[in-house]
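K.L.:
sequence unknown, structure follows:
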């Protein structure tokens, strides 16, 4: 059985950006004819999401509902970092920096997702946000996933901006509607001729290993269902 993996990336958001490193990386993988010849992996792409939590989350969740992937790998650019970083989880603290997006979303958008908005409002309207309580962890074992990789490390700070917002909303959605689907967020540094080869190698290994992780999850679920029956 093939493992379906949805990969997402962002558009640029500053005038001096010619491209977004997350999208550059996905394009490199997409251009390869058969990056995983020894595995049954089906890659689907949702590239160049808008740099805006609300529509980006709506688009990602709609694609997840349509595609029903085994794994979601969200990618974003981190200019200040020099290596790939995989985020351990996300908090709703991006809302502090995104209040104006909430106003924009409610006032100016004619159509929006009430399902997505429910997550934002529940976090935003709380009397006090306890970071530990609201930190949503990925269900993927990152220590095992990244073992031995030379250009990748675990991060515990997803950025408090659109990247963290998207990650938090996707994790929230999967927790409520598809708990067996895995999700990680990968921050991508600026790609250069010097780092491109090693980053591509690590990213391919991340995809390959998370596909194995998803296969094990499916097997465990089948085993549990059979035992329960």
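P.N.:
Received, thanks. Values in this document were obtained by computation on a predicted structure and should not be read as measured data.
K.L.:
contacts and neighbour counts: CA atoms only from here.
P.N.:
Will do.
K.L.:
Buried residues, the longest helix along the chain. List them.
P.N.:
Determined from DSSP state H, the single longest helix within the chain is helix 196-228. For helix 196-228, a neighbour-count test (16 or more other Cα atoms under 10 Å) marks 198-200, 202-203, 205-208, 210-215, 217-218 as buried.
K.L.:
Distance of the nearest residue in space to residue 123 that is not next to it in sequence relative to residue 161?
P.N.:
In this structure, residue 123 finds its nearest non-sequential neighbour in residue 92, 6.3 Å apart by Cα to Cα, 6 or more residues apart in numbering. Distance, residue 92 to residue 161, by Cα to Cα, to the nearest Å: 10 Å.
K.L.:
Helices along the chain, start to end?
P.N.:
21-31, 53-67, 94-97, 99-108, 114-124, 131-134, 142-145, 162-177, 196-228.
K.L.:
ok, residue 199 touching residue 186?
P.N.:
No: with contacts defined as Cα atoms under 8 Å, residue 199 does not count as touching residue 186, sitting 11.4 Å away.
K.L.:
and here's the other structure:
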């Protein structure tokens, strides 16, 4: 596998680019609470980076901001036209990886085009969630899905994955399941 080339961009964010081809874009957030020295979404992406497909780009340390996070992700989607977008966020109270069925805004829901029932059959301990929360994760997911809904010519598989706290007891299964999710989406995207 090729060595990663990291390109600095504003606000401490980095885009990690690998070899040519239609990319997979994976995003992660920076920590947002004082007691969090890390965000598990970013930790997981870092832990599996050497096992990701060569067409993977990671947009790391998104700001925990309702407007800036979607703007940054959508701008990278417009620039790189990925076939798969996997947005990742931290869910401290969950015990497993969870894949989100939809993002919501007010009374509106937008659903992922990915068949989550088929997707989780590839994993060991990942669950489907029907509640992406009321915070930046949900807003990012909704805005990315909204952007794609207006792009008839772009066929992109989009998914939001919530990552629990990572421990020595769950690390291996989280990594395995996340890589299975990426593998599945890379195959259908």
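P.N.:
Received the coordinates, thanks. Please read all numbers here as calculations on a predicted model, not as lab measurements.
K.L.:
What count of nearby residues applies to residue 72 of structure 1?
P.N.:
The tally of other residues near residue 72 of structure 1 (other Cα atoms under 10 Å) stands at 24.
K.L.:
Same check on residue 31 of structure 2?
P.N.:
Using other Cα under 10 Å: residue 31 of structure 2 sits among 20 other residues.
K.L.:
any idea what it aligns with in structure 1?
P.N.:
Counting by TM-score structural alignment, residue 31 of structure 2 lines up with residue 12 in structure 1.
K.L.:
And residue 7 of structure 2, by the same measure?
P.N.:
By TM-score structural alignment, residue 7 of structure 2 lines up with nothing at all.
K.L.:
before we move on, back to that, show me what the longest helix of structure 1 is packed up against.
P.N.:
Here helix 196-228 of structure 1 is seen to pack against strand 3-10, strand 71-77, helix 142-145 when contacts are counted using 3 or more Cα pairs under 8 Å, 6 or more residues apart in numbering; DSSP states H and E.
K.L.:
any idea how far it is from the chain center?
P.N.:
In terms of Cα atoms, centre = their mean, to the nearest Å, the centre of helix 196-228 of structure 1 is found 15 Å from the chain centre.
K.L.:
do stretch 163-182 of structure 1 as well
P.N.:
Remark: stretch 163-182 of structure 1 is offset 8 Å from the chain centroid, using Cα atoms, centre = their mean.
K.L.:
Show me what that stretch is in contact with.
P.N.:
53, 56-57, 60-61, 69-72, 74-76, 89-92, 94-95, 116, 119, 136-140, 158, 183-185, 214, 217 (Cα atoms under 8 Å, 6 or more residues apart in numbering).
K.L.:
And whatever residue of structure 2 lines up with residue 58 of structure 1, how close does it get to residue 166 of structure 2?
P.N.:
Using TM-score structural alignment, the equivalent of residue 58 of structure 1 in structure 2 is residue 71. Computed as Cα to Cα, the residue 71 of structure 2 to residue 166 of structure 2 distance reads 28 Å.
K.L.:
In terms of packing, which of these two has more residues around it?
P.N.:
Counted by other Cα under 10 Å, residue 71 of structure 2 and residue 166 do not tie: residue 166 has more neighbours, with 19 against 15.
K.L.:
re earlier: contacting residues around the nearest residue to the match of residue 31 of structure 2 once chain neighbours are set aside?
P.N.:
With sequence-adjacent residues excluded and distances taken as Cα to Cα, 6+ apart, residue 12 of structure 1 is closest to residue 20, at 5.2 Å. The neighbours of residue 20 of structure 1, taking Cα under 8 Å, 6+ apart as the test, are 10-12, 76-77.
K.L.:
and the gap between residue 20 of structure 1 and residue 132 of structure 1?
P.N.:
Going from residue 20 of structure 1 to residue 132 of structure 1 by Cα to Cα gives 31 Å.
K.L.:
Against residue 134 of structure 2, how distant is the residue of structure 2 positioned farthest from its centre?
P.N.:
In structure 2, the residue that sits farthest from the middle, by Cα atoms, centre = their mean, is residue 107; the gap is 23.7 Å. Distance, residue 107 of structure 2 to residue 134 of structure 2, using Cα to Cα: 13 Å.
K.L.:
if I read this right, residue 157 of structure 1 contacts residue 85, doesn't it?
P.N.:
No: in this structure, residue 157 of structure 1 is not within contact of residue 85 by Cα under 8 Å, at 9.7 Å.
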